[in-house]
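Novice: Task: produce atomic coordinates for the following.
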Amino acid sequence: MNKLLTALPLLLLAACASQPPGATADGAAAAGSAAAADAGSEWQALRAKYMDCTQKKANDNLSAKGHSKDVADLALSACQPELDAMHNAFRSYLDAQMSSSHGKSSARQAAARVTSDTRDKARNYLVRYVERERYLARQN
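Specialist: From the prediction side, this is the model:
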């Protein structure tokens, strides 16, 4: 996670540096900023949708036999299309910011890393969530 926090500002700095000359005209910059904001919020909304999906799928399988990790893995598998949509939206968002081939390569790496980190974060959360919910169900 620390690597992501370090890499993201560097990617944004590279994005700013890789803009072609003359691309900062007021009208183009305003239109570009609005489009970038929409794309930026799109992938974040898809990330939230993925996290909601995983929690719903885990809730559906709370009573299933097996370890909490197994329930979490089932939920992650069921929500893979949502994760793929988030990955594609984030990659498109970063690709739009990059003009050099090096920048586009960095965008691919960053999208893969964010996707992996999101999946890992969801897995860790779900395992604890399932354990907690099962514990509470036994208490009642």
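
Novice: From now on I want contacts and neighbour counts done on CA atoms only, so please keep to that.
Specialist: Noted.

Novice: buried ones in the helix or strand harbouring E42?
Specialist: E42 is part of helix 26-60 when elements are defined by DSSP states H and E. For helix 26-60, a neighbour-count test (16 or more other CA atoms under 10 Å) marks 32, 36, 39-40, 42-43, 46-47, 50-51, 53-55, 57-59 as buried.

Novice: Quick one: neighbours of T118, just the number.
Specialist: Neighbour count for T118, taken as other CA atoms under 10 Å: 18.

Novice: ditto for L126
Specialist: 25.

Novice: Just give the closest residue to Q55, not the sequence neighbours.
Specialist: L126 (6.8 Å; CA to CA, 6 or more residues apart in numbering).

Novice: what's the answer for K49, then?
Specialist: Nearest non-adjacent residue to K49, counting by CA to CA, 6+ apart: E82, 7.2 Å away.

Novice: Is the one you found in contact with T54, as I believe?
Specialist: No. Using CA atoms under 8 Å, E82 is not in contact with T54, being 9.4 Å away.

Novice: Here is the second sequence; please produce its structure so I can put it next to the first one:
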Amino acid sequence: MKSVLALIPVTLLAAACASHAPADSQASAEANEQWQSLRAAYTTCAKDQADAGMSGRASAQDLAASALKACQPRLDAMRTAFREYLDAQMVSSHGRDGARQAADRVSRDTEAKTRNYLVRYVEQERYTARQ
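Specialist: Sure, this is the predicted structure:
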């Protein structure tokens, strides 16, 4: 009888956790989708800015830098959304510090990859236009 009574709280706890899991996983999936769509919007913004300055005489590197600077608020929004996504999954303050570092690293990587893409893109588009 004691073992049955001991199982009741465990069963109730398991049921309570199970009832919250889909909502939590749904929120997590939505947060994941949000930061990734913000990253895509940042890349699109940078490409659009580069396209707008394509006819100028700025070097490909300078044009890429200018485009990235114009889209900086979108990168900041992506960093914040990614940090919030990770923070929601972390329990400890140590985990939250790691989330902050990861968000900063993802932002730097996104910016660097976008910069490299833009430089190659501008060079290719200008080369094609001269043909």
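
Novice: returning to what we had before: so the helix holding E42 of the first structure aligns onto which residues of the second structure?
Specialist: Using TM-score structural alignment, helix 26-60 of the first structure lines up with residues 18-52 of the second structure.

Novice: For that stretch, give me the average deviation versus the first structure.
Specialist: Here the mean offset of stretch 18-52 of the second structure against the first structure after fitting is 0.4 Å, by mean CA distance after the TM-score superposition for the first structure.

Novice: The residue nearest the centre of the second structure: what's it in contact with?
Specialist: When CA atoms, centre = their mean is applied to the second structure, the residue found nearest the centroid is W35 (4.0 Å). Contacts here follow CA atoms under 8 Å, 6 or more residues apart in numbering; on that basis W35 of the second structure touches M78, R79, A81, F82, Y85.

Novice: The residue nearest to K49 of the first structure - how many residues pack around it?
Specialist: As a burial measure, E82 of the first structure scores 19 neighbours (other CA under 10 Å).

Novice: May I ask which helix or strand encompasses it?
Specialist: Using DSSP H and E, E82 of the first structure falls in helix 80-97.

Novice: Quick one: residues in contact with that helix.
Specialist: Taking CA under 8 Å, 6+ apart as the rule, helix 80-97 of the first structure contacts 15-16, 19, 36, 39-40, 42-44, 46-47, 49-50, 53, 103-104, 107-108, 110-112, 114-115, 119.

Novice: Run a quick neighbour tally on Q139 of the first structure.
Specialist: Q139 of the first structure, neighbours per other CA under 10 Å, totals 7.

Novice: From G66 of the first structure, how far out is it?
Specialist: Using CA to CA, to the nearest Å, Q139 of the first structure is found at 19 Å from G66 of the first structure.

Novice: Looking at the second structure, name the residue matched to the residue nearest to Q55 of the first structure.
Specialist: Using TM-score structural alignment, L126 of the first structure sits opposite L118 in the second structure.

Novice: swap in V71 of the first structure?
Specialist: So, by TM-score structural alignment, V71 of the first structure is matched to L63.

Novice: Surely its match is in contact with A50?
Specialist: Yes. At 6.2 Å, L63 of the second structure counts as touching A50 under the criterion of CA under 8 Å.

Novice: just to revisit the earlier point, for the match of L126 of the first structure, pull up the helix or strand it's in.
Specialist: helix 93-130.

Novice: Now that helix: buried residues?
Specialist: Across helix 93-130 of the second structure, burial judged by 16+ other CA under 10 Å covers 96, 98-100, 102-104, 106-107, 110-111, 114-115, 117-119, 121-123.

Novice: R100 of the second structure: what's its closest spatial neighbour, skipping adjacent residues?
Specialist: Leaving out its chain neighbours, R100 of the second structure is closest to R83 (CA to CA, 6+ apart), at 5.8 Å.

Novice: Okay then, goodbye and thanks.
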